[in-house]
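**Q** Curious how this folds, go ahead:
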Amino acid sequence: MNCFSRLILKFGSIAHSFMKKRWPLWLILIHWLTFLVVVGMFASGLWMVDLTYYSDWYKTAPHWHKSVGLLLFTVTLVRLVSRISTQRPPTFGNKFDNLASKLGHRAIYLVLLALFTSGYLISTADGRAIDVFNWFAVPGFGEFIENQEDLAGEVHFYLAWTLIVLTSLHGLAALKHHFIDKDDTLKQMLRLR
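**A** Predicted structure coming up:
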């Protein structure tokens, strides 16, 4: 084996062990982007319900909300696939912390997927497609159940609040790891480790 081949193998093993110790940067960026979008979507959703027909934002705000929601759905699917295919870095904390982390993450993903589904059911109850920033359209299949738009809207509302509570608990758990346990959990997601 020549010197160049050994150098490549050595670099590969260093890179592989490095990847095991931390999340890839692009996954960390998606994590924080998702957080910002979820908070923004929650705030805009609360604001939109009070818009009147005569407001300048009456049609624009829902269009943006739906468009961003569908793009976040796509990013979430990519994130789920990558979480399954990417080796998880070492975790910190005791067995209870690790179990709570797994259950919390699964709950967040489940609520996100249910939130996307309910939003889709609201928007397509009348059979119209959803235009995503006028780039492309996601087809609508109409009403599956009676009063679909209202029922899905109520579910969407409670799921949004549930997601905010879960993400708040997630953030508090990260702060607990940082300030009380004094481990590298938060640093790992801030790429400071």
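**Q** going forward, measure contacts between C-alpha atoms and count neighbours the same way
**A** Fine.
**Q** list the helices and strands the lengthiest helix in the chain packs on?
**A** For the chain, the helix with the greatest residue count under DSSP state H is helix 148-179. Helix 148-179 sits against helix 25-48, helix 95-123, helix 185-190, with contacts defined as 3 or more CA pairs under 8 Å, 6 or more residues apart in numbering; DSSP states H and E.
**Q** Here is a second sequence; please produce its structure as well for comparison:
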Amino acid sequence: MKDNITRILHWGFACLLLVILGIGFYMTRTEFSPFLYQMHKSLGVIFSLLIGIRLYWQIKHPWKLATLKNKYERTIRNVIHCGLMILFFVMPILGLMCSGFSGFGISLFNLEIVPENFNVDGTVEPINEVLYKTAKFFHKLLAKVFAVLIFMHVAAVLKHHFINKDGTLTKMLRN
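**A** Coordinates of the predicted model:
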């Protein structure tokens, strides 16, 4: 039972994260789309609400990692896993800061959590431009780091599956 919950959490978070990152990278390279920004922010809010469950489960039921004899590979594995877990928390916080301090507020599928900040002219005004720009800078930068860590994680899984043939991927896929 606990292995099934671990799998569901792993693959559920993986899918949600790939959608959020995909939308984020796409929307920063295309014409502004309110729909994409709302979708990205709403999924980010959901992600930030669910991450506590993921962390709790991770602490109560640690990974059954492939045994690595090579100290170098163990270190890389630990850095990647720790990096991913840290970014699970930092990215949503930065995203919420970015949205909140920009004055655009925070909403969950149009359910207002933090209202927009309008000035007397009726345009959105940043609550704190320095914090907004700082959060935005780090949110964008760490999104790239996140993508690299995910790529390294997937590459390591494929190495274990096709080269080491240790059953790591099969364990995460079976019922």
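**Q** Quantitatively, what TM-score do the chains reach?
**A** Comparison of the two superposed chains (TM-score structural alignment, normalised by the length of structure 2) gives a TM-score of 0.80, and 165 aligned residues with a CA RMSD of 2.6 Å.
**Q** May I see the helices and strands packed on helix 148-179 of structure 1 arranged in CSV, with mean neighbour count as well?
**A** Listed next are those as CSV, based on neighbours: other CA atoms under 10 Å:
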stretch, mean neighbour count
helix 25-48, 15
helix 95-123, 17
helix 185-190, 17
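**Q** Redo these as JSON lines? Include distance to residue 171 of structure 1.
**A** What follows is those, written out as JSON lines (distance: least, CA to CA, whole Å):
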{"stretch": "helix 25-48", "distance to residue 171 of structure 1": "10"}
{"stretch": "helix 95-123", "distance to residue 171 of structure 1": "11"}
{"stretch": "helix 185-190", "distance to residue 171 of structure 1": "9"}
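**Q** how close does the equivalent of residue 125 of structure 1 over in structure 2 get to residue 93 of structure 2?
**A** Counting by TM-score structural alignment, residue 125 of structure 1 lines up with residue 101 in structure 2. Between residue 101 of structure 2 and residue 93 of structure 2 the distance, using CA to CA, to the nearest Å, works out to 12 Å.
**Q** again, but for residue 142 of structure 2
**A** Going from residue 142 of structure 2 to residue 93 of structure 2 by CA to CA gives 12 Å.
**Q** One more: residue 172 of structure 2?
**A** Separation of residue 172 of structure 2 from residue 93 of structure 2 (CA to CA): 29 Å.
**Q** and what of residue 36 of structure 2?
**A** According to CA to CA, residue 36 of structure 2 stands 19 Å off from residue 93 of structure 2.
**Q** same deal with residue 108 of structure 2?
**A** Distance, residue 108 of structure 2 to residue 93 of structure 2, using CA to CA: 15 Å.
**Q** Also residue 102 of structure 2?
**A** From residue 102 of structure 2 across to residue 93 of structure 2, the span is 14 Å (CA to CA).
**Q** Residue 71 of structure 2 too?
**A** 33 Å.
**Q** same thing with residue 105 of structure 2?
**A** Distance of residue 105 of structure 2 to residue 93 of structure 2, computed by CA to CA: 14 Å.
**Q** How about residue 5 of structure 2?
**A** Applying CA to CA, the value for residue 5 of structure 2 to residue 93 of structure 2 is 26 Å.
**Q** now do residue 24 of structure 2
**A** Going from residue 24 of structure 2 to residue 93 of structure 2 by CA to CA gives 15 Å.
**Q** Residue 107 of structure 2 now?
**A** For residue 107 of structure 2, the distance to residue 93 of structure 2 - CA to CA - is 14 Å.
**Q** just to revisit the earlier point, can you check which part of structure 2 the longest helix of structure 1 sits on?
**A** Helix 148-179 of structure 1 corresponds to residues 131-162 of structure 2 when matched by TM-score structural alignment.
**Q** Can you classify residue 64 of structure 1 as helix, strand or coil?
**A** Secondary structure for residue 64 of structure 1, judged by DSSP: H, G, I helix; E, B strand; the rest coil, is helix.
**Q** So what does it match up with in structure 2?
**A** Alignment note (TM-score structural alignment): residue 64 of structure 1 maps to residue 39 of structure 2.
**Q** Which residues are in contact with its match?
**A** Contacts for residue 39 of structure 2 were tallied using CA atoms under 8 Å, 6 or more residues apart in numbering; they are residue 109.
**Q** what kind of secondary structure is residue 107 of structure 2 in?
**A** With three-state DSSP as the basis, residue 107 of structure 2 sits in strand.
**Q** got a list of what it touches?
**A** So residue 107 of structure 2 contacts 38, 41, 42, 113, 114, 115 (CA under 8 Å, 6+ apart).
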